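Participant: sequence unavailable; structure follows:
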């Protein structure tokens, strides 16, 4: 393979085909090291070449050296760097012109100091040196040691050849890094998409925070803590997670009580993109090499503010025991924190709105039912629609002298407008019945009030007035306006439906509602309900209305829990339908 002293070192014709093969490989290989192995083997095929050395610098510091000699069975020599490695920085004496490779010829004793010890045993003549930049800002180098001096007329061709080889390696390195970056972006986007889906599935603040912590560990970090600002300005940890089960209690205690961590979190919450603490930044705290216990092995801490709709809600903290993770970059953490903050803020707003809706709903229902001598009153109400809108179901009971009047109704639809007409209907009927207005006339007055308000929603209602009967029982006077008919459950268990014909309210002016009268005795029960009970449907479309009389018959004795039992039975039966349900029951007892 070697020529005599002073012999030329021409490039064999087949070597240009080898160069073409290297260019093809550059766009196919997934690991630049595999391509480098082929490059070294090809360079050693040059006449007189005895050794090839490759080097790489990262951030201006040597990263590794690699030696390959002309012996085919000789192993590749790797020389990894360390903090105290004496290798020098990138050889600036080559005056590298931007992205173009810098090529020069030199003797074995004049090459870069870090490769000199590797080349000296293999280079008796000339060394061809090429240093080139990588698109990441790093640099790499190739050295080909020849056994004899290479003539001047052969050097330009070899210089061009080595420059093209450097181009092959630079191109391959760039393509591989871009491919890896693309894969990381895809992994990051997939992770963030999954995180959003998981967090969006819950509208409970605490559950949302727990999901954030569970998603982050171990996908992003080894530990995670979520802090929220309290209304009084304090910082409270609301979710923690750690890969080591034994460290959970420790992390929770640190998150709640450590003043050093609290101060760092408050500082980081003022940043837009968060901060990373490591090395000296961990000094004095419960993490890092100067700490004790579980925190000693933590290498870094990242803190991202939870910022949503112009407010900082808290912080999202990640703990790292390992040096690197493909997803642990600040843009990803900032994006995750932003999504988590929006999910938390949405859940918080949802919870506040739910509380407001519940408060409004309570205002539309009686605080309690009156105590009536000789009559036991009981009621139950269940919200069927999971949306945050007030339902239109209402009920109440009022006393007027010796009479007690019950009413129940339903305003079409949900929301603020339905709530307004619900309040109008309930308070109108209550006022009329307290003044002793008969059921039919009370419905007529309510109908006029709704039409006068130009109601855009119809209302159904049922009114029952119980009057003491001479024989010790009660006469029930009933009027209905488009509402489900009431049931009477007799003391012996029989169940009867009481017709209560009548038009919907708020539709036809000057309509009239007829009244029905029945006798109730001790042990009998009058059962009023909204259509949410009867229209609960099974999977085959069967309505609970067909089951209701039998379910009511089996309940014994009728008591204060009966309305809730009926609501529960309908809920268990329901596969289709989500309307609100109200049940009001009056059970006759012995007259005083």
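Facilitator: Yep, that arrived. Please read these numbers as outputs of a predicted model, since none were measured by experiment.
Participant: only C-alpha atoms from now on, for both contacts and neighbour counts.
Facilitator: Noted.
Participant: separation between the nearest residue to residue 391 once chain neighbours are set aside and residue 193?
Facilitator: Spatially, and ignoring its direct neighbours in sequence, residue 391 is nearest to residue 414 (4.9 Å; Cα to Cα, 6 or more residues apart in numbering). For residue 414, the distance to residue 193 equals 33 Å [Cα to Cα, to the nearest Å].
Participant: those two: which is more packed in?
Facilitator: Set side by side, residue 414 and residue 193 show more neighbours around residue 414, with 19 against 14, by other Cα atoms under 10 Å.
Participant: want to compare, so here's the second one:
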């Protein structure tokens, strides 16, 4: 039989320094993960302790300033061992220096005060090994109880100490896991803040006021901590004409952000040089090819639609050129929805001699134009099929929006209704001609970033 590894005592007075109690309580508070759901490790400890001692009851408890809390129990519900520190056998174990053994609780006046002794289940034998943190503070104990007086041999007490050490290891693992989770949450929060900040730099802070027109835009990011490649803008050209564009670059993250910045700058600069929509997209295509020259990486590319607004009486003539982008929707004053699709427009930046198609339409009073990225039309409906632009057109027609703001509200509701069917970012730009220009909203046209 092996010799005991720590001093045993049956009825010695507590040897804990009262001046150290505040530090011990602080150590206990750091291990509150004992209350968190685990993988059953503590329950297995109590089961094994009861088996080793051939006893009906075993527990794992911690002792804070005033209370005893049970982390796991075998033989009785854990609630039976929750109690005040003043009368608890488990508190006595923490106050004791080493393994505590009380062969007969009725022979110990302090032990007899415990409700588990004086009432049910009538504990007569008690043994405990302290759960000691790496810094030396005793947090609680692994306890074994029997309903008859008895002795414990050295081998049983050594095993009890081993089980207490296993509990310490489990608590350390839980604390490390909690710290890891907290660190990950902090990193994710930082990444989300950085992504939101970077995303805002890729979008105009506000859309300018265009006389006789109302403009609104929104950005619905799919991921809060990843920068997307969707973009839009509205800006003045020569005379009284205005340019606008909306598109989507390949990829996500920092590379997509850099490409988006290049595309936005190029579109604006190309429009100043030659505002013809097809020429603007052709210039962008040339720049993307030059950017990739000599590189072994996949070529940078994007889809985009570029348009020019020109006042025409009480409305606007809109000339659109598309490069591999989903069609725009013209929402007429009578509620009808028309597909505005420059036929044959090809991806920008990936083909040797791409073709960019162009189409012109007129927006009269009460009409609106909706542009969007494919995160919307490639979203899955409840039936599992893609929404597609036909589904979007049907939805918009049923919603009967009155103007740019209503269009954005309708799209927001649609994205929310699709829920998990949405798997990509969506940018939306809406332009509308008020029926009564003098009744147009007085506030600045707006753009927003909305997380759905």
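Facilitator: Cool, the structure landed. Please read these numbers as outputs of a predicted model, since none were measured by experiment.
Participant: ok so the residue nearest to residue 391 of structure 1 is a helix residue?
Facilitator: No - Residue 414 of structure 1 is assigned coil when assessed by DSSP: H, G, I helix; E, B strand; the rest coil, not a helix.
Participant: which residue in structure 2 lines up with it?
Facilitator: Counting by TM-score structural alignment, residue 414 of structure 1 corresponds to residue 252 in structure 2.
Participant: show me the contacts for its match.
Facilitator: Contacts of residue 252 of structure 2 were listed using Cα atoms under 8 Å, 6 or more residues apart in numbering, and they are 226, 227, 228, 229.
Participant: which contacts among those does structure 1 share?
Facilitator: On the basis of both residues aligned by TM-score structural alignment, their matches' Cα atoms under 8 Å, what survives of these in structure 1 is 226, 227, 228, 229.
Participant: any chance of CSV for those, columns neighbour count?
Facilitator: Formatted as CSV, these follow (neighbours: other Cα atoms under 10 Å):
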residue, neighbour count
226, 18
227, 27
228, 31
229, 27
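Participant: out of those residues, which sit inside strands?
Facilitator: With DSSP state E as the criterion, strands contain none of those.
Participant: any chance of the residues you listed in CSV, with distance to residue 52 of structure 2 too?
Facilitator: Formatted as CSV, these follow (distance: Cα to Cα, whole Å):
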residue, distance to residue 52 of structure 2
226, 54
227, 58
228, 60
229, 63
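Participant: tell me which two of those residues sit farthest apart.
Facilitator: 226 and 229 (9.9 Å; Cα to Cα).
Participant: kindly check the end-to-end length of stretch 302-320 of structure 2 for me.
Facilitator: One end of stretch 302-320 of structure 2 to the other measures 17 Å (Cα to Cα).
Participant: can you check stretch 391-406 of structure 1 too?
Facilitator: End-to-end distance of stretch 391-406 of structure 1 (Cα to Cα): 20 Å.
Participant: do stretch 375-385 of structure 2 as well
Facilitator: Termini of stretch 375-385 of structure 2 sit 14 Å apart (Cα to Cα).
Participant: can you tell me what sits against stretch 300-308 of structure 2?
Facilitator: Outside stretch 300-308 of structure 2, the residues touching it (Cα under 8 Å, 6+ apart) are 241-250, 259, 275-277, 280-281, 288-289, 292, 318-325, 347-350.
Participant: for structure 2, longest helix please?
Facilitator: helix 154-201 (DSSP state H).
Participant: now for that helix, which elements pack on it?
Facilitator: Helices and strands touching helix 154-201 of structure 2, by 3 or more Cα pairs under 8 Å, 6 or more residues apart in numbering; DSSP states H and E, are helix 41-53, strand 125-132, strand 138-146.
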